[in-house]
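here is a sequence together with a model predicted from it:
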Amino acid sequence: MIGTSLSGVTFISVPGTVGKMTGSEYIYGGFEYYMMVIGFFIGYFIVAAILLPLYYKMNLTSIYTYLGKRFNLEAHKIGSIFFIISRAIGATARLYLVVNVLQIFLLEGLGVPFWVTSMILLLMVLLYTFEGGVKTIVITDTLQTSFMIISLVACIVYILSNLNLSFGEAYTILEQKNYTHFINFDPNSKTFFLKTILGGIFITIAMTGLDQEMMQKNISVDNLKNSKKNMLTFAGTLLLVNLAFLFLGGLLYLFALQYGAEYGTTGTDPVSNIFGFKDAAGNIKNIMGDDLFPALSLNGYFPMAISVIFIIGLISALFPSADGALTAVTSSYCVDLLNLNEDKTKTEKEKKRLRMKVHLTFTVMFFILIMVFKALNDKSIVYLIMEIAGYTYGPLLGLFAFGIFTKFQISKKYAILMVTILAPIITYLINFAVTSYTDYRIGVELIVLNGLLTFIGLWMMKDKQHLRIV
């Protein structure tokens, strides 16, 4: 689970947020992201208390079977579709981040096109999912997660040694530069601490509790007690690991400043919005955000050993997240949408061939989505992923909440489909209007708004008489 959660986004994007401009009352992002991590932590307790007992009680192969039993087949398939969309977009955003780093800092100079790099990495992920089955993937995921943590520790130790600082001395300097503030008190800011904690809670409920891949790892544990123990241990581990990544981020900015990097502005913006080293013409090449760690690691600022460790850590962060997502969307499509497990008309050989076709189709889809992210070229993927999750996981959140906390049925044909399509559209329009006409900025609480609109829409579509099936 740790390997799946700690993707290249955690490895690259989270450290990059520390010295990134926020546009709020604070100059830098600092450790504001940690408020979201605290929200994640609280969210895991809610998942363990409410959703895990429900899944164990119903003995589900697919968690979206619950929606089918609680409502109807339409709800079951809608749940699966939103999971597939959410997982595909989230996984490819993470993949794009890693591909882009390898492309810019290693392969571009060799004349290798971005699309070739993307295709090669996807083929590697594809082969990885085929080789050895689930048991091999669990073992290799564990090894790769270990490599990622080792890379994190090695980079921290090297920078502290290079700057001749102890842990305490480094933290004091980070404090002086305002790189360590945890709490943003500006209610209009996207990273206002209460919004961030609330958003983190619901993102965990949706992206873990309502995610087939993540929950399958938990409900495969032999009993509910051990499953809860597994989840809460995992939650505690994430608190420590994310704090370490943020500390690394602060050290990376200190290291860059020590070697001549500086903040600057572009255009007429009075606030510094770029950070990097000056080129021969005196222009700052911006490495703020996601480009910081790879720029330092792969452009000669770190010794070769640390650069190799960085690449190992980056690749180690890629595979557990990418292979799991590809396998999960294939499984959900085959089980929930094609009902392949219950299909008596096909032989096992035919089923296997069909699964292979679906797997390859999703690989092509992942490639297309990576190219879309390349076109968008966002400099802070971690917040982009959270925003996308707000739109795609919101309907799942509202649908499950309506099923668990009410006893109403919805028998009108296509009612659930209509609500789950309209809710994200209305959420987008509200976000656009708020951004255009007010100083308030909707952050990760977007998922709460979307889920609430879905819940209200389902309430409006409910039958007059109610009957709880589950």
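Yes, it's here.

only C-alpha atoms from now on, for both contacts and neighbour counts.
Noted.

quick one: residues in contact with stretch 354-363.
By CA atoms under 8 Å, 6 or more residues apart in numbering, the surrounding residues in contact with stretch 354-363 are L122, L126, L326, T327, V329, T330, Y333, C334.

just the element for the third one, please.
Take DSSP states H and E as the rule and L326 turns out to sit in helix 304-332.

now do the buried residues in whatever helix or strand comes next after that helix.
Counting by DSSP H and E, the element after helix 304-332 in chain order, helix or strand, is helix 348-376. Of the residues in helix 348-376, those scored as buried under the neighbour-count criterion (16 or more other CA atoms under 10 Å) are 351, 355, 358-360, 362-363, 366-371, 373-374.

could you give the angle of helix 348-376 to helix 304-332?
Calculated by axes from the mean of the first three to the mean of the last three CA atoms, to 10 degrees, helix 348-376 forms an angle of 130 degrees with helix 304-332.

quick one: distance of the helix or strand that comes right after helix 348-376 to the chain centre.
Counting by DSSP H and E, the next helix or strand C-terminal to helix 348-376 is helix 381-392. Taking CA atoms, centre = their mean, to the nearest Å, the mean C-alpha location of helix 381-392 is offset from the chain mean by 7 Å.

second structure follows, compare the two:
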Amino acid sequence: MSQTLVFIVISSYFLLLLLISYLTSRKTDDLTFYTANRQSPWYLVAFGMVGASLSGVTFISVPGEVGNSSWNYLQFVMGNMVGYAVIAMVLIPLFYRLNLISIYEYLRDRFGQKAYLSGAVIFLVSQTIGASFRLFLAATVLQIAFFDAYNIPFFVTVLTTATLIWIYTYKGGIKTIVWTDTLQTTFLLLAVIISIVIISQQLDLSLGELTSVIHQSPLSTVFEWDPLSNKNFFKMFFAGIFITITMNGLDQNVMQKNLTCKDQKEAKKNILWFSISFFISNLFFLSLGVLLYYFAAQNNIAIPTSSDELYPILALDHFGTLAGITFLLGIIAAAFSSADSALTALTTSFCVDIMKLPTKRHLNQRATRLKVHIGFTALIFVVIVLFDLLNNSSVVSAVFKAAGFTYGPLLGLFAFGLTNKIAVKDKLVPAICLASPVICYILDSHSAAWFGGYQFGFEILLVNGALTYLGLLLAMKK
């Protein structure tokens, strides 16, 4: 694609986001930023959450990973479905009954102030690293697609993208996010569908023949039963359940959207229909993965060393202009739907959990919230620049993986709080929340050597949560 066309596509996309921001941020107040005044239509939230859940990492990695692990990822998605059911039946009623702005306020009421701050800090650290990593990937794509042609430094690309996110979220907050997520989900799914259509046209395959190619391919194998494999069904299925509960149900970024529905009945309906849409969307991504490898084989195109590069190379260099445009919009939408909601959630958590703004009636809350929002935008910019300076993808991935370990204590805290009424020594909770992920990171790094070749997969989260739960039991008040 020409640089002029890329510029027009990117500019038009952001102008559309700014228009949505303008329309949704009129006559807003502080509660609008945090909760959208609990007036979001459930179906809008459900559809928009699909794009937010399918991050830029998923958009690029899932189709490419099919070449390495077939459809094993679908085992994880099956677990996700059960996890969403738990969120709908257990967590949604709890959070609505307590009328929470930040879900970590529950920890204050159940355990005490130290536990409350521990949960909030875990989220703030994990989400800052996660949002930065996802936006780093998006900025990298934009750099290659456009900014490199004009010798614009990477930090300028990052600063531009972070500033644009701040501009369209600073006023309307979560209300704006609910609507922009809908737009971004549309572009995300459109990119996959158009790519599949173009493959069928270039290979002259009917819908039935496409289905046959996918069905007969060894790359569409779903189940893995080897107990030593980290792709084993039981590992991935149960990990899918608990990772969904933890990284969705116990994550302010995700739950803040669910809590914008007017009541728990609509929020439950939102979760149900979102989970179905999420499952179907992943089937499209996995099907695309099989077709990408089939297309490459039919056209004698060399498979890149990194599976993450397969979809971008084919979309931008072999599928034509339309596919290139939709791919570019898709990767931007996938990354920004994660980053913009993360920035809003970080601002909300810091203002509510750390600064206690809703209780300070005589403080200029809007001005303070604005400063916090700017602060997190700057922090994410700095973290991304540090990622770039490291110039080592394995190091960046390791940092992102380490951030994932911090969600284990949240699982343990909420599980302990919901399954019993035991009081614990609040002052010991921060130490427990720090020790559990450290122990798990060590176990994960040495599992093959220590446990006869056994490799932890996603189930390391369960171990993490269990250690936190055990630590809380040991810290109970007599």
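Here it is on my side, so go on. Please read these numbers as outputs of a predicted model, since none were measured by experiment.

whichever residue in the first structure pairs up with L286 of the second structure and F277 of the first structure, how far apart?
Using TM-score structural alignment to pair residues, one finds that L286 of the second structure aligns to L246 in the first structure. Distance, L246 of the first structure to F277 of the first structure, by CA to CA, to the nearest Å: 22 Å.

give me the more crowded residue out of the two.
For L246 of the first structure against F277, the residue with the higher neighbour count under other CA atoms under 10 Å is L246, and the figures read 26 against 18.

which SSE is the more buried one in?
Counting by DSSP H and E, L246 of the first structure is found in helix 224-258.

just name whatever secondary elements that helix is in contact with.
Here helix 224-258 of the first structure touches helix 14-16, helix 33-46, helix 52-58, helix 133-162, helix 167-176, helix 212-219, helix 292-298, going by 3 or more CA pairs under 8 Å, 6 or more residues apart in numbering; DSSP states H and E.

quick one: closest of the ones you listed to I183 of the first structure.
With CA to CA, the closest approach to I183 of the first structure among these belongs to helix 33-46: 7.3 Å.

just tell me the aligned range of the closest one in the second structure.
Alignment of helix 33-46 of the first structure against the second structure: residues 73-86, by TM-score structural alignment.

equivalent analysis for stretch 302-319 of the first structure, please.
So stretch 302-319 of the first structure is aligned with residues 319-336, judged by TM-score structural alignment.

next one: that stretch to chain centre, how far?
Stretch 319-336 of the second structure has its C-alpha centroid displaced from the chain centroid by 19 Å (CA atoms, centre = their mean).

also stretch 378-393 of the first structure?
How far stretch 378-393 of the first structure lies from its chain's middle: 8 Å, per CA atoms, centre = their mean.

and what of stretch 463-470 of the second structure?
In terms of CA atoms, centre = their mean, the centre of stretch 463-470 of the second structure is set 23 Å apart from its chain centre.

quick one: it to the first structure mean distance?
Once the two are superposed, stretch 463-470 of the second structure sits an average of 0.5 Å from its aligned residues in the first structure (mean CA distance after the TM-score superposition for the first structure).

in that stretch, what counts as buried?
Buried positions in stretch 463-470 of the second structure, judged by neighbour count with 16+ other CA under 10 Å: V463, N464, G465, A466, L467, T468, Y469.

residue in the first structure paired with the second one?
Under the alignment defined by TM-score structural alignment, N464 of the second structure is paired with N450 of the first structure.
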